[in-house]
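In: Any chance you could fold what I've pasted below:
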Amino acid sequence: MRVLLVDDHEIVWSGTRRLIEQLAAEVEPGRPFAFDATRDVETACQHQAGDFDLVLLDYHLPTLSGLAALHAIKAHFEATPVCMQSAESSPQRVREVIEAGAAGFIPKSYRLDDMEAALRVVLRHRIYLPAEFVLTDDVTRSREPDELPREDLARFLRTELSPRQRQVLALAIRGTPVKLIARQLAIAEGTVKVHLSMVYRALGARNRTDALCRVFDAQAASALDLQ
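Out: Prediction:
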C-alpha cells in the first residue's frame, strides 16, 4: 500500500506515518507499505500519477489550498482516491469538499481512537464521512411523502438497480470523475450521466453528496460495497 500525505505541518509527518503503517499492516497484512509526505500541492504533483493508492490532503496549505488544492490533486492523481483532512469540519465545509470530488473527509480535531477508526476505513479504500455530517439537520432533507423509506434503501440498491447502475453509483460516490468512470467501465460519458441521473432521481437525491448521505444515513453502504 502506497500513501501520500500532503500537509505543511512537518511535525505531524512521522506520527501520521507510524499510525498509517500500523493500520495498513492490519488492513492488508503482508503487503509492502510505502509512505511519502510533502508540504504543498506543487511538490506532490511531481510524483508520477500512479505512484500512490491513497492521497491524504490537508485543507489549509501554502500557496494552493482548499478546493483549488483538491482539484489540482485530483486532476494529477486521476485514478487515486483523495481524502481531505481539515481542522474545520462544519457541514458546509464537508459538503463542499465532497461535492468537489473528495472520496472522504476526516476532521483533524478527532481524538486518536476516532482518527484511527476513520483512517482504517479510508485505508480499505472506503469512504469516510463524519457521522455528525450525515445526521445533522443542515444536510438531512425533508422527505417527500412518496420517497423510498430509509429502511428499504439497501434492498432497493441490491434488487432494483441494475449491476451497471450500482457500479456507476459506487464509483461516483467515491469521487471518480465521469470521464474516468466511463473509461473504467468502457462506456460513453453520456451513458454514465444518464445512469447517474436515473439513479439520483430514484433515490430522491440532487447530486452525489445527497446520494452519499442517503446511503450512509440508511446504513446501506454494504449494498454498494462501500463499508
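In: Every contact and neighbour count from this point should use C-alpha atoms.
Out: Fine.
In: State the distance from L67 to E96.
Out: With the distance defined as C-alpha to C-alpha, to the nearest Å, L67 ends up 8 Å from E96.
In: more crowded one of the two?
Out: Neighbours per residue (other C-alpha atoms under 10 Å) separate L67 from E96, with L67 holding more: 19 against 14.
In: What separation do you get for that one and V6?
Out: The separation that L67 has from V6, given C-alpha to C-alpha, amounts to 14 Å.
In: Do a quick rundown of the strands in this protein.
Out: 2-6, 34-38, 54-58, 82-86, 105-107 (DSSP state E).
In: Strand 34-38 and the first one, what's the angle between them?
Out: If I follow you right, that is strand 2-6. Using axes from the mean of the first three to the mean of the last three C-alpha atoms, to 10 degrees, the inter-axis angle of strand 2-6 relative to strand 34-38 is 10 degrees.
In: ok, now the fourth one?
Out: Calculated by the same axes, to 10 degrees, strand 82-86 forms an angle of 50 degrees with strand 34-38.
In: run this one through as well so I can compare:
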Amino acid sequence: MADRFHILIADDHPLVRGALKQALLSELEDVTLYEAGSLSEAIEQIEGHSGDIDLVLLDLHMPGMNGFTGLFTLRASYPDIPVSIVSASQELPVVRRSIEYGASAFVPKSAPVDQIGTAIRTVLNGEMWMPDWARDAMENGPVDDDSTNLAQKIGQLTPQQLRVLNMLTEGKLNKQIAYELDVTEATVKAHVSAILRKLSVHSRTQAVIMARELRLQEPAIES
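Out: A predicted model of the protein is given here:
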C-alpha cells in the first residue's frame, strides 16, 4: 500500500463525518482526510485533488445522490477511485445493489471502529469488503436477475448521459437540460437517443421508469 492515503468522507451529517474521521485516524497511519456534504461537493473535492484521492466513503442518502445514481456517476467519472458505501441502511437488497452497482465495500454506520478500519484497509489493498452476514446471504441466497440486468444497462451510460437521465427523472425538458449542462439542445437529443438505446427502451417515459428503480427509501433511523 502507499505511504500516505487520501480519503474523502462524503456524508451530509457533520456528526457522522466527525465519527468516521476519528475512526480512520485511530485505525490508519499517515492518512489525509477530506470532507464533502453532497455529491456535487464530493466531485469538487475529487477534481480539486486530482489524482490524490485513494478512496471515497459515500453516504447513499446525501443531497444529489438520487439513490444509486450518484454511485453510478462517481464510478463512471472516476473508475480508478474505489467507492465504499457507508450507510445507516442494513437491508440486504441495499447491500447487494451497492456491490452490484460498483461499490468496493458496504460498511454499516453502526459498525465498530475496528471493523471500519478493517473494511477500509481491505479496500485500499484492492479487495472487496462487506459484513459477514451480508456475504453469507448473497452467496447462499437467490440471484436478483432484475437488479443485475439494470446494473449492466445503467453501467453503459457515460457520466454526461447519467446527468441527462437524472434530469429526465426530475421532469426537465431538453431546453432546461441544455441550459444547465451548457450544451445545445441537439446535444441533449443525441444523449437521450443514446440513453434509450443503451437501456433498451423506446421512450423517455420508459427510461424514467427504469431510472426510478435506482431510488432508495430513507433509512428509518439515520445515525
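In: Quantify their similarity with the TM-score.
Out: Once the chains are laid over each other, their TM-score by TM-score structural alignment, normalised by the length of structure 2 reads 0.55; 137 aligned residues with a C-alpha RMSD of 2.3 Å.
In: can you list the strands of structure 1 in a markdown table and add distance to C45 of structure 1 and mean neighbour count?
Out: Conversion of the strands of structure 1 to a markdown table gives the following (distance: least, C-alpha to C-alpha, whole Å; neighbours: other C-alpha atoms under 10 Å):
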| stretch | distance to C45 of structure 1 | mean neighbour count |
| --- | --- | --- |
| strand 2-6 | 10 | 22 |
| strand 34-38 | 10 | 17 |
| strand 54-58 | 11 | 25 |
| strand 82-86 | 13 | 24 |
| strand 105-107 | 21 | 24 |
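In: Reformat those strands as CSV; add distance to E21 of structure 1.
Out: CSV is the format used below for those (distance: least, C-alpha to C-alpha, whole Å):
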stretch, distance to E21 of structure 1
strand 2-6, 9
strand 34-38, 8
strand 54-58, 13
strand 82-86, 17
strand 105-107, 18
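In: Which among the ones you listed is found nearest to P177 of structure 1?
Out: P177 of structure 1 lies closest, by C-alpha to C-alpha, to one member of the strands of structure 1: strand 82-86, at 12.1 Å.
In: okay, and the closest one goes to which residues in structure 2?
Out: Strand 82-86 of structure 1 corresponds to residues 83-87 in structure 2, going by TM-score structural alignment.
In: average gap between the matching stretch and structure 1?
Out: Comparison of stretch 83-87 of structure 2 with structure 1 after fitting gives an average deviation of 0.9 Å (mean C-alpha distance after the TM-score superposition for structure 1).
In: Off-centre distance for that stretch?
Out: For stretch 83-87 of structure 2, the distance from its own C-alpha centre to the chain's C-alpha centre is 7 Å (C-alpha atoms, centre = their mean, to the nearest Å).
In: what do you get for stretch 32-47 of structure 2?
Out: The gap between where stretch 32-47 of structure 2 is centred and where its chain is centred comes out at 13 Å by C-alpha atoms, centre = their mean.
In: and if you look at stretch 4-23 of structure 1?
Out: Taking C-alpha atoms, centre = their mean, the mean C-alpha location of stretch 4-23 of structure 1 is offset from the chain mean by 19 Å.
In: residue range for that stretch in structure 2?
Out: Structural correspondence for stretch 4-23 of structure 1: residues 8-27 of structure 2, per TM-score structural alignment.
In: Show me what the matching stretch is in contact with.
Out: 31, 33-39, 42, 45, 53, 55-59, 62-63, 113-114, 116-117, 223 (C-alpha atoms under 8 Å, 6 or more residues apart in numbering).
In: quick one: the most centrally placed residue in structure 2 from Q176 of structure 2, how far?
Out: The geometric centre of structure 2, computed from its C-alpha atoms, lies nearest to L71 (C-alpha atoms, centre = their mean), at 1.9 Å. Distance of L71 of structure 2 to Q176 of structure 2, computed by C-alpha to C-alpha: 24 Å.
In: and if you look at P82 of structure 2?
Out: Plainly put, P82 of structure 2 is 32 Å away from Q176 of structure 2 if you go by C-alpha to C-alpha.
In: Same question for G102 of structure 2.
Out: As defined by C-alpha to C-alpha, G102 of structure 2 lies at a distance of 30 Å from Q176 of structure 2.
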